[in-house]
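> Sequence plus predicted model, see below.
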Amino acid sequence: MDRAALNRVLLHPAAKPLLWLLCLLPLAGWIWGGFSNGLGANPAETILRGTGEWTLRFLCVVLAVTPLRQWSGLHALARWRRLLGLYVFFYSVLHFLAYAWLDMGFDPAAIVKDLAKRPFALVGFLGFMLLIPLAATSFNRAIKALGAVRWQRLHRLVYAVAGLGLLHFFWMRAAKHRYDEVLAYALVLAILLGWRLWHRLRAARAAR
């Protein structure tokens, strides 16, 4: 299948609903696991860890859209970026709710105390808070209200979110001396962010 045909497939009206369903598969898996006793010996940890990891995975996917679009010429991928970004926020909300409910019993005082006591929890919470304005301005009306330049500047917060998310994940895995997954995510994010830096520097040199 050539590039033009792939672009037509990606632009097909059924493509976006299919993407919605694919992005909901992790949630469906946890729901099914809850009803079938398939969440392991510690269901709370399974859900808490799973929602956090899927937040990081979707973040990597979002950051990969632009490089993949430019490398492959599949410009139709651009229409999926904001939807995928909303799923980053969706799974981060699930992750925070799992923490607030399963770990803290929805006790605001306990949450505040825990955030002050455990740096990795505070870092994760800061990353979650930075996602809120990105999700709130992920619609066409917000782009028009802010203006394209200010909107783009605001959405560069995603790089800070990526750094905070990776640090949060590192601190969680460091407690168990498990660094293999951290290194994998760090490598992926380094490649994606390094590509952006290289692309920006090349554009700056070309503009001189």
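Thanks, I have it.
> can we go C-alpha only for contacts and neighbour counts from here?
Will do.
> ok, and for stretch 159-178, which residues are buried?
Of the residues in stretch 159-178, those scored as buried under the neighbour-count criterion (16 or more other Cα atoms under 10 Å) are 161-172.
> So what's the gap between the helix or strand harbouring Arg49 and the chain middle?
Secondary-structure assignment from DSSP states H and E places Arg49 in helix 43-72. Relative to the mean C-alpha coordinate of its chain, helix 43-72 is positioned 5 Å out (Cα atoms, centre = their mean, to the nearest Å).
> After it, which helix or strand is next? Please name it.
helix 78-98.
> Check which helices and strands the next helix or strand after that next one sits against.
Heading C-terminal from helix 78-98, the first helix or strand you meet, by DSSP H and E, is helix 108-117. Other helices and strands packing on helix 108-117, by 3 or more Cα pairs under 8 Å, 6 or more residues apart in numbering; DSSP states H and E, are helix 119-136.
> which other helices and strands contact the helix it packs on?
Packing contacts for helix 119-136, counted by 3+ Cα pairs under 8 Å, 6+ apart, involve helix 78-98, helix 108-117, helix 157-174.
> What angle do helix 119-136 and the shortest one make with each other?
Taking axes from the mean of the first three to the mean of the last three Cα atoms, to 10 degrees, helix 108-117 and helix 119-136 form an angle of 110 degrees between their directions.
> ok, residues contacting helix 108-117?
With contact meaning Cα atoms under 8 Å, 6 or more residues apart in numbering, helix 108-117 is reached by 100, 104, 121-122, 125.
> List only those of those residues flagged as buried.
Restricting the contacts of helix 108-117 to buried positions leaves 100, 104, 121-122, 125, with burial counted as 16+ other Cα under 10 Å.
> one step back: what packs against the helix holding Arg49?
Identification of packing neighbours for helix 43-72 by 3+ Cα pairs under 8 Å, 6+ apart yields helix 25-36, helix 78-98, helix 157-174, helix 180-207.
> Looking at those helices, which is nearest to Leu11?
Taking Cα to Cα as the measure, those were each checked against Leu11, and helix 78-98 came out nearest at 8.3 Å.
> Off-centre distance for that closest one?
Relative to where its chain is centred, helix 78-98 has its mean C-alpha point 6 Å off (Cα atoms, centre = their mean).
> putting a second one here so we can go through both:
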Amino acid sequence: MLNATRHSRIQPMLAKALLHPAAKPLVFVASLLPFAWLVYGAFTDNLGANPAEYLTRSTGDWTLRFLCLTLAVTPVRVIAHLPTLQRLRRMLGLFTYFYVVLHMLTWSWFDQGFDVADMAKDIAKRPFILVGFTAFVLLTPLAATSFNRAVKAMGAKRWQALHKLVYVVAGLGILHFFWMRAGKNDFAEVAVYAAILAVLLGWRVREAIRKRSHQGSSFSVRS
């Protein structure tokens, strides 16, 4: 009873906070903090013995983190009854793309020197690079069509079908991370991200099954 009362008080407060004009700017600034820290570390020579590897690894980690945050918006919105949370999903998704672009740039610059021929060879030669590059390619149209005009131009159904590619991207991202860590036999972080994404995607599967069964039972009643 006390928990229900507490929830009934907190939920409207959170909904109001999410609608505050400062909510989006605050999330925007917070999302830029990892980038600002990396820039600061680069200029102050505070990125360890191998700055290039640190930057590549960190931008990859933040890509996965923002992907998890983006996919978490819908379950949290539904479970916590916070429809206003949805207004942050697009921004978080675009920051996912922002960090994956930085991840690609650090690899292209520090590992390949922006040599297109060498980049193509590396993609073909190393499976984990191929998987990561594929995830980047699939994520690009999602970022490009994340605006209202794109939804209107494509139509809601086609837009939703396209954006379901994010689930494929999530799987490829985990596979990329797994193969990258396989060389060092270090799978602890991989397991954490895999578990989080499994829960987020599993919730969606359960909801889809529940909706289908509900629609089926409704059809039976009408028949």
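In hand now; what should we look at? All figures in this text were calculated on a predicted structure; none of them were measured in a lab.
> coming back round to it: including distance to Pro17 of structure 1, could the helices and strands packed on helix 119-136 of structure 1 go into JSON lines?
Formatted as JSON lines, these follow (distance: least, Cα to Cα, whole Å):
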{"stretch": "helix 78-98", "distance to Pro17 of structure 1": "11"}
{"stretch": "helix 108-117", "distance to Pro17 of structure 1": "36"}
{"stretch": "helix 157-174", "distance to Pro17 of structure 1": "25"}
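> which one of those helices lies closest to Pro43 of structure 1?
Going through those one by one, with Cα to Cα as the measure, helix 78-98 comes closest at 10.8 Å.
> any idea which element Ala145 of structure 1 lies in?
For Ala145 of structure 1, the host element (DSSP H and E) is helix 140-146.
> Pull up the aligned stretch in structure 2 for that helix.
Residues 148-154 of structure 2 are the counterpart of helix 140-146 of structure 1, counting by TM-score structural alignment.
> Can I get the helices and strands packed on helix 43-72 of structure 1 in TSV including distance to Leu10 of structure 1?
Shown next, in TSV, are the helices and strands packed on helix 43-72 of structure 1 (distance: least, Cα to Cα, whole Å):
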stretch	distance to Leu10 of structure 1
helix 25-36	20
helix 78-98	9
helix 157-174	25
helix 180-207	22
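> so what's the spatially most central residue of structure 1 closest to, chain neighbours aside?
Residue closest to the average C-alpha location in structure 1 (Cα atoms, centre = their mean): Leu59, at 2.6 Å. In space, Leu59 of structure 1 comes closest to Val88 once its chain neighbours are excluded; the distance is 5.8 Å by Cα to Cα, 6 or more residues apart in numbering.
> and that neighbour, how far is that from Pro108 of structure 1?
Summarising the geometry, the distance separating Val88 of structure 1 from Pro108 of structure 1, computed by Cα to Cα, to the nearest Å, is 24 Å.
> just Leu94 of structure 1 next, same as before
Leu94 of structure 1 sits 17 Å away from Pro108 of structure 1 when distances are taken as Cα to Cα.
> Tell me which of these two has more neighbours.
Between Leu94 of structure 1 and Pro108, counted using other Cα atoms under 10 Å, Leu94 has the larger neighbour count: 18 against 11.
> Identify the residue of structure 2 aligned to the more buried one.
For Leu94 of structure 1, the aligned position in structure 2 is occupied by Leu102, per TM-score structural alignment.
> Could you count how many residues lie near the spatially closest residue to its match that is not a sequence neighbour?
Setting aside the residues directly before and after it, Leu102 of structure 2 is nearest to Thr59 in space (Cα to Cα, 6+ apart), at 6.3 Å. Neighbours of Thr59 of structure 2 under the rule other Cα under 10 Å: 24.
> For Thr59 of structure 2, give me its contacts.
99-100, 102-103.
> Please point out which of those structure 1 shares.
Retained in structure 1 (both residues aligned by TM-score structural alignment, their matches' Cα atoms under 8 Å) from the contacts of Thr59 of structure 2: 99-100, 102-103.
> which among these gets closest to Ala161 of structure 2?
The shortest separation between Ala161 of structure 2 and any of the kept ones among the contacts of Thr59 of structure 2 is 22.0 Å, and it belongs to Val100 (by Cα to Cα).
> for the nearest residue to that closest one once chain neighbours are set aside, what are its contacts?
Among residues not flanking Val100 of structure 2 along the chain, Thr63 sits closest, at 5.4 Å (Cα to Cα, 6+ apart). Contact partners of Thr63 of structure 2, counting by Cα under 8 Å, 6+ apart, are 95-97, 99-100, 103.
> Next one: whichever residue in structure 1 pairs up with Thr63 of structure 2 from Arg153 of structure 1, what distance?
The equivalent of Thr63 of structure 2 in structure 1 is Thr55 (alignment by TM-score structural alignment). Counting by Cα to Cα, the gap between Thr55 of structure 1 and Arg153 of structure 1 amounts to 22 Å.
> next one: Phe170 of structure 1
27 Å.
> same thing with Trp20 of structure 1?
27 Å.
> between these two, who's got more neighbours?
Taking other Cα under 10 Å, Trp20 of structure 1 and Arg153 do not tie; Trp20 has more neighbours (13 against 9).
> Which residue in structure 2 aligns with the more buried one?
For Trp20 of structure 1, the aligned position in structure 2 is occupied by Phe28, per TM-score structural alignment.
> so what's its match up against?
Taking Cα under 8 Å, 6+ apart, we find Phe28 of structure 2 in contact with Met91.
> so how much does the host helix or strand of it differ from structure 1 once superposed?
With elements taken from DSSP H and E, the one containing Phe28 of structure 2 is helix 23-43. With both structures laid over each other, helix 23-43 of structure 2 and its partner residues in structure 1 are 0.6 Å apart on average (mean Cα distance after the TM-score superposition for structure 1).
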